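In: using only what follows, build the 3D model:
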Amino acid sequence: MARNRDPFTQALSSLRERIHSGTLAGGSPVIVQDEAERLRLSTTPIREALARLSGEGLVERASSGGYVTLRFDATAARDRWAMHAHYVRIAVELNARALGALRPPAPPFDASRPIAAANRLFAAIVCSAGNQVLWDAFQKVSGQLDLVRRHETVLFDDLGDEALGLYAAYSEEIAPGFVATVGRYHDRRIGAAGALAALVFGCAGAPVAAAVEERE
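Out: Prediction:
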């Protein structure tokens, strides 16, 4: 049975990586036949993978009936960062109601990968809340934000300190302190949404500089 899923897994992994890496830029059509030939697969697993990615919000149905990758502009980035923050806050509240001052354990902190470390902490908090609807919504938004996360190192030079601060705030017993830290983390990215979106689109020079100036 697992063997029958291999082509689907291969197609899904390849398409997701190409979207996250920017190889398939935002708003680009995804040609089923071209992807099938590239991966030396039939069109069936490609279509299945695109249906899954559509559910994740990484591709959208085009008016022509095919698929296009999500065009992640500044407004989309701002909205998704806002929802990401909202989901984390809901999870913190649910955990506080269930556990009081106790906190679900944080995942190990990896100083060499601060972006991933922060993501793992947020995911652990939401997962531990035990709400499947909340978890599904969080995963979808978080997966879409992976399109811009990879560019954070261009704009922020203190990601390690920021992630360490998140972990430190989470370890404290006073929940409002952590919620405030989460708010600052997300507000920073909401403010930088224009610059991050410009980087996703592959803009360089003046457009990116203008977006940075706008957020400042």
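In: drop to CA atoms for contacts and neighbour counts, all remaining ones
Out: Will do.
In: number of residues surrounding Arg16?
Out: Around Arg16 there are 18 other residues, counting by other Cα atoms under 10 Å.
In: now Arg103, what's its secondary structure?
Out: Secondary structure assignment for Arg103 (DSSP: H, G, I helix; E, B strand; the rest coil): coil.
In: next, the structure of the following sequence, for comparison with the previous one:
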Amino acid sequence: MRLVAPGKPKDPFSAALDALRDQLRRGRLVSGEPLTITDLAHDLGLSATPVREALSRLAGERLIEDRRGRGYFAPRFDVSDLVELYGLRRLYLVEALASDGGPPSFPPPEASDPGLPPSAQMVQAFDWIVARAGNRALFDVYRQIGERLAPAVRVEGQVFPLADELAELAAALDDPPRLRTVLARLHAARRQRASELMRALRAGENIASL
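Out: Coordinates of the predicted model:
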């Protein structure tokens, strides 16, 4: 598998980090396979040092596993992981609703690019909700959960009517009680159908490896 860093990174570390993070988000590295530094460096056209540093950073963010003495491994997702992660994301969103700190420092979802797929627009809406709390620590841990959920989010459209869900979410943004109910329903549905999401995720991973 050839890894290509998106955009034009400024340095080798950024190139390695961007490429590996992109592969994780796309669900290409979710089977628990070992991540060999020399192989990754060869695929990226980089030396081993920036790749090692990038893997260390990702392990610190809990996006990959650092098994001491055995090296780095891609995350291993299963249904129970998805159930737990969706549950955590809902908790962070509800906590953000309880402590609205005012307008965030970036545009609301209505001003986002309408050309983005519904899944990306929904993530933007969630980001906006959490950013309004004005709690940097909350936002940071919420984003970590978002990074870990990214592969599943990419295949949600195969299981859920995202356009309808997005419209329901957008209509509730200015009504906290209603929004809380919508968030609970969206996340409960994903936890209940986590096995379907996992099948879609595995199917996409198999296609990507061909």
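In: Ala111 of structure 1 versus the nearest residue to Thr69 of structure 1 once chain neighbours are set aside, what's the distance?
Out: Leaving out its chain neighbours, the residue that sits closest to Thr69 of structure 1 by Cα to Cα, 6 or more residues apart in numbering is Val59, at 4.2 Å. Remark: distance between Val59 of structure 1 and Ala111 of structure 1 (Cα to Cα, to the nearest Å) = 32 Å.
In: which of these two has more neighbours?
Out: Between Val59 of structure 1 and Ala111, Val59 has the larger neighbour count (other Cα under 10 Å), namely 26 against 14.
In: which position in structure 2 aligns with the more buried one?
Out: Using TM-score structural alignment as the criterion, Val59 of structure 1 maps onto Ile64 of structure 2.
In: dump the residue contacts of that match.
Out: For Ile64 of structure 2, the contact set (Cα atoms under 8 Å, 6 or more residues apart in numbering) comprises Leu55, Leu58, Tyr72, Phe73, Ala74, Pro75.
In: can you put these in JSON lines and add neighbour count?
Out: Shown next, in JSON lines, are these (neighbours: other Cα atoms under 10 Å):
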{"residue": "Leu55", "neighbour count": "27"}
{"residue": "Leu58", "neighbour count": "19"}
{"residue": "Tyr72", "neighbour count": "22"}
{"residue": "Phe73", "neighbour count": "21"}
{"residue": "Ala74", "neighbour count": "19"}
{"residue": "Pro75", "neighbour count": "21"}
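In: among those residues, which are in helices?
Out: The helices, defined by DSSP state H, take in Leu55, Leu58 from the contacts of Ile64 of structure 2.
In: Val182 of structure 2: which of the contacts of Ile64 of structure 2 is nearest?
Out: Nearest to Val182 of structure 2, judged by Cα to Cα, of the contacts of Ile64 of structure 2 is Pro75 at 29.7 Å.
In: the closest one -> structure 1?
Out: Per TM-score structural alignment, Pro75 of structure 2 is aligned with Leu70.
In: about what we covered before: out of the contacts of Ile64 of structure 2, who's nearest Ala41 of structure 2?
Out: In terms of Cα to Cα, no member of these lies closer to Ala41 of structure 2 than Leu55, at 11.1 Å.
In: residues contacting whichever strand or helix holds Ala203 of structure 2, please?
Out: If you go by DSSP states H and E, Ala203 of structure 2 is part of helix 194-208. Helix 194-208 of structure 2 is contacted by residues 27-29, 78-79, 82-83, 151-152, 155-156, 158-159, 190 when judged by Cα under 8 Å, 6+ apart.
In: so which of those are in helices?
Out: Val79, Leu82, Val83, Pro151, Ala152, Arg190.
In: can I get these in JSON lines with neighbour count?
Out: Listed next are those as JSON lines, based on neighbours: other Cα under 10 Å:
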{"residue": "Val79", "neighbour count": "16"}
{"residue": "Leu82", "neighbour count": "21"}
{"residue": "Val83", "neighbour count": "18"}
{"residue": "Pro151", "neighbour count": "24"}
{"residue": "Ala152", "neighbour count": "25"}
{"residue": "Arg190", "neighbour count": "21"}
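In: closest to Val141 of structure 2 out of those residues?
Out: Taking Cα to Cα as the measure, Val141 of structure 2 lies nearest Leu82 of those, at 16.4 Å.
In: how close does the nearest residue to the closest one once chain neighbours are set aside get to Ala125 of structure 2?
Out: Once flanking residues are discounted, Leu82 of structure 2 sits nearest to Ala194: 6.2 Å by Cα to Cα, 6+ apart. Ala194 of structure 2 sits 22 Å away from Ala125 of structure 2, going by Cα to Cα.
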